[in-house]
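1. have a look at this fold, sequence not included:
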C-alpha cells in the first residue's frame, strides 16, 4: 500500500484516533495490578447479578495462583483452560498468568479430537474445565474422551467448576433453569472453589515480561496460535481506542472468552479502557435482550447469526434497548437484510438507532486487523487497517504487492501479529521481513477500505481467472428476497454451489436467482447449483 493511500485512509479514522498509539508496557497481570491501584472498587464484571470488582479479581486470582504454585506449576508450563464465559474463567486466566503458567484456550464445545491434539502438542500440566451438563452436551466429555485415549497421566492435575457455584443458592437454581445447565460435580477432580476460596492470599510474584507467551489459542483447524502479552494488550488497546471505550461504557460478553475474538473486545478491552463488563455464559437471544435492558448495555460484540436471532426474538421487541449504541460484528460483513432487520427492530421497540460496525481479523493477529470507522462506514467493506497495522495485498503466486482494486492475499504486520504456531517450526506463515502472509483474499479501494473475498481454499481458477466464493455471496445477499446465503467450492468439479435462505414471506425460484446472478456476474462466476434451504449450517 502506497504512502498516499495510507494518508487517504487516515482521513476516515474515527475522531481522535491517531495512526500510531501509545501502548501499556506491561504484562496482563501487571496491568490488572496497575488498574487496581487507581481504583480498587471499580466494577469489573457483572455475572447474572453477581458483581466482581477489581479488588475481587485481584484477590481471588492471587489465591488461585497460590494454589497452582502449591500444585508445583512451574513457569512456562501450559494450563488448559476451557469453559463458558464466567467469573471463573477470568479468575483462572489471571491466576494462571500470576503463577507463571501459559493458558491454552480451546473451545468448550470442541470435539475430543480437538482436545486430543491440543493436549498432545502442548502437554498441559494442569487442565481447568467446566463439568456441567447443557441440553446438548456434557462439557467435560470431550476432554475426558481425549485423555482416556492419550492416557490419564498425560495431565497431572484436573480442576473442575460448575458455572453457577459462585452464585447465591436461589440464583444457582434460577440460572440453571434459564440456561438449561445442570451441575455435574466430578469427584475425581480438584474443586476450583476450594483452590480459590480456601487458599491463602499470598502474593508469589513470578517474573514475566511483555514478550513472554500469554496465551496459546487453538483455532478450528487445530493449530495453536502463540500470543504474547504485548500482542494481546496491543490489540485490546487498538480496539478500545478505535471505538473510544471509556469507563462509562457497558460491554456485553456473549462470544466465548476461549476465542480471542470473544476475549479481546470484552474482558481485555475492559481491562485496558475501564469499561464495565456484563457477562452471559451462553448466547440466548431472550437473555441477551433482558440483560441489555437490565444492565444498560451500550456496546455489543456479535456475529451476524446473533444479530439475526436477536431481531427475530419476541423479547427484543418487548424490551427497552435504547442504551445500546454500538454493535460490532467481529467476523466481517453482515448480510444487508440481517442488518436492516435488526436496525428496524430496535427502532420499532425502543425508538433508538444503533450503529452496526463491521470488523475483521485473524486469530493469528489476535483478533482484529481492520474495522469500519463509526463516522465513515462503507457497505460491504471490512474497513480500514487499525492503528500501527501495516497491510499489503499480494499476488497469490508471485507474492508481488498489488495496487488498489487488484485482488490478492492479505499480508499483515503489527503489534497484534502472533509469535507463531505452537510446536510447528517448519510451518510458520512469515516472510523474511516478518510479515504474516495469509491465505485470505482481499482488495482495497482508492480510499484504503478493504473488501473480503474469502480464503484461497474457497476459490477456484477458471479460464485463468480466480473466482472467490465470497464475491458470489455478496451478489446473492443483495437480492431483495434473500436473507442470507453460503457459497461453497466444489473443487473436483471446479464449480460453485450456493445455499440460499429466503426472507419470511418472500418467494423466489432458483431460476430467478440464476437470472439475477447473470445481471451481476460474468458467466464463469454463476453458481452451477443453487439450493433454497431453511437455514444455513455453521
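-> Arrived safely, thanks for sending. No experiment lies behind these values; they were computed from the predicted model shown.
2. contacts, neighbours, all on C-alpha from now
-> OK.
3. how many residues are close by the closest residue to residue 446 other than its chain neighbours?
-> In this structure, residue 446 finds its nearest non-sequential neighbour in residue 404, 5.8 Å apart by Cα to Cα, 6 or more residues apart in numbering. Around residue 404 sit 17 other residues, with neighbours defined as other Cα atoms under 10 Å.
4. alongside the first one, take a look at this:
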C-alpha cells in the first residue's frame, strides 16, 4: 500500500490554513448569508479567547451543539484552538441522553441552542461540573433563566485579553483529545469516543481524497446536524459548503442547482423518500418530476446507514450521476470506506480510504478469513480513535492496532467491502445467521414499500423467525391485506428458507435514532415482550 501522508497539524490549524490561502473565499453559506474563511477564522479566535478567559486553563471539556449553522464551525475550531476539548452535543436528543453525555464527559461550559439550554437548566443539579450555559441562538438576548446569551458571554472578555498562545493553536500534541463524540447508543448506552487532532486531520485528508474534494468544490449538506466529517474535509480542501436545513429533498436539489453544488451529501432516509418521489408511474408513463435545471453535481453521497440498491439505481437514473455510499462510525473519525465516485459498486461500501487497512476475521477464532467469507470487520489506520472515555482496558483495539467494528461483512478479491449487518442485530433461525438488513433490501425493492424494518421474533423451536414491519406507499388503499400478502410472497421468492418472512405488520414509520439509523434495540424489546405475552396466553 502506498504511504498515505496528511498534514502534521492540530485540528484548528486547518481553518487557519484555509483563511491564509483564500481569506475572501466563501467557507459556509446558509439561508441567512455567507461567511468567508477569514471571517470564520476570526470568529474562532474570539471563541478561543472567551474560553481561555472563562476557564483559565487548558484541558477542559466544552459541550457544543452541532446545529446546522456556520456558528457551530466557529465554536468547534475555537474550542480546540483554546486548548480545550469539544464534546459534541446532539441538539435532537432528550433530557436523559443530554445528561448522560454532559455528565460522562464532565462538561464545564456548554454552548447550545435555547431548547437544549432549557433541558440543561432543568438537569443542573445532576451536572455539578457544568459552570456556564451559553445560548447560541438568541439574537434578541432573551434566554432561559440561569443561562447567558452568546453576545453577553463574548462581551465579558476584557479588551486586553490576547487569547491562547497569541491565538495560535492551543496544543502541539497531535495525539491529545480534540473532540469527544458519543456513539448513537443503538446497542447500549452511548459511549464517549476520544478523537485526537491526528485522527481528525488524517480523516479530513482521507475523505477529501476519497470524495474528490478540492478548492473548486461546492458541497451541499442536506443533513439535520452539522457532521464534523463534512466540516473538516471541506475546510481541509478549501471547499465551499452550503447548508440546507429544509428537510424536503427536492428543495435541497433546487438549492444545489442554484448554488452550483458539486457534491450532495444526503441522509439515507431522505434519499429513500426522494427515490420514491421520482419512481416512474408504470400506468401513466413516466410521471417523475424533472431534475432542477443547472445541476452540476458530480456525485450524491450517502452515509450513516444503508441506501437500498433499488433507491440507488432510481436516483442514478434520474439524476445521471453516481450515488456513492461509504462506511464508518464515530470510533473511526468517522470514515473508513467509500465507493469510488467514478465507479461505485452498488451493494458495497467501497474500498478503504487512503492509509486504511481492512480485514475480516472469524467470529470465534479471530483469524482472518478468505475473500467472500463472512466475519467481523476490523480496521487499522490513523483515524482509529484513541479510546473510550473512562475505559482503561484494551477496548476494541488490539495490540496490532486493529479495531473490531462489531459489523459483519465480507471482502471481494479487490478488497471491496460488503456489509451484512451489525453483530448485535443478526439472529439465528435453525442455526443459520439471518441479516435483517439483507431481508430489508429485498422487501424495499417492491415499489409498494416506502420503508421497512426487520427483527427476530423469538421462536422456541427455531431460535427466531423473521418479523417485518412495513410502511406502505399507499397505506389507505383498498385490499390492504392482499397487498401485504403479495409483498411477502414476492419477497419470499427471493429469500433463502431461513430468511423467509413469517410475521408481517403494517407500521406507520420505522423507528429511528436521531441520526436516522433504524432503532432496533427498542423494537427488539417490544417484539420480545409481545412474543412472551403471546406464549403465555
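-> On my side now, so go ahead. Everything numeric here is computed off the predicted structure, so don't read it as measured data.
5. let me see the TM-score of these two.
-> Overlay of the two chains. TM-score (TM-score structural alignment, normalised by the length of the second structure): 0.83; 486 aligned residues with a Cα RMSD of 2.8 Å.
6. residue contacts, the residue nearest to residue 446 of the first structure?
-> Applying Cα atoms under 8 Å, 6 or more residues apart in numbering to residue 404 of the first structure gives the contacts 1, 443, 444, 445, 446, 448.
7. that one corresponds to which position in the second structure?
-> Using TM-score structural alignment, the equivalent of residue 404 of the first structure in the second structure is residue 371.
8. ok, the contacts of residue 404 of the first structure in the second structure, which still hold?
-> Contacts conserved in the second structure for the contacts of residue 404 of the first structure, using both residues aligned by TM-score structural alignment, their matches' Cα atoms under 8 Å: 443, 444, 445, 446.
9. thinking the last one is in contact with residue 5, fair?
-> Yes - proximity of residue 446 of the first structure to residue 5 meets the contact threshold set by Cα atoms under 8 Å, at 6.8 Å.
10. ok, those two, which is more surrounded?
-> Taking neighbours as other Cα under 10 Å, residue 446 of the first structure and residue 5 compare with residue 5 leading, 17 against 14.
11. spit out the contact partners of the more buried one.
-> Residue 5 of the first structure touches 446, 447, 448, counting by Cα under 8 Å, 6+ apart.
12. the contacts of residue 404 of the first structure in strands, which ones?
-> 443, 444 (DSSP state E).
13. in ChimeraX, select just the buried ones from the contacts of residue 404 of the first structure.
-> Selection of buried members from the contacts of residue 404 of the first structure for ChimeraX, criterion 16 or more other Cα atoms under 10 Å:
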select :443,444,448
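14. which among the contacts of residue 404 of the first structure gets closest to residue 189 of the first structure?
-> residue 443 (50.8 Å; Cα to Cα).
15. touching, that closest one and residue 411? I think so.
-> No - Residue 443 of the first structure lies out of contact with residue 411 (Cα under 8 Å); the separation is 11.3 Å.
16. common neighbours of these two, please.
-> Contact with both residue 443 of the first structure and residue 411 is made by residues residue 393, according to Cα under 8 Å, 6+ apart.
17. what residue of the first structure matches up with residue 198 of the second structure?
-> Using TM-score structural alignment, residue 198 of the second structure pairs with residue 230 in the first structure.
18. which helix or which strand is home to that match?
-> Element membership for residue 230 of the first structure (DSSP states H and E) is helix 229-242.
19. okay, and the next helix-or-strand element following that helix goes to which residues in the second structure?
-> Where DSSP H and E defines the elements, the next helix or strand beyond helix 229-242 of the first structure is strand 250-253. Mapped onto the second structure using TM-score structural alignment, strand 250-253 of the first structure covers residues 218-221.
20. which SS class is the nearest residue to residue 453 of the second structure once chain neighbours are set aside?
-> What sits nearest to residue 453 of the second structure in space, not counting adjacent residues and going by Cα to Cα, 6+ apart, is residue 469, at 5.3 Å. What DSSP: H, G, I helix; E, B strand; the rest coil gives for residue 469 of the second structure is strand.
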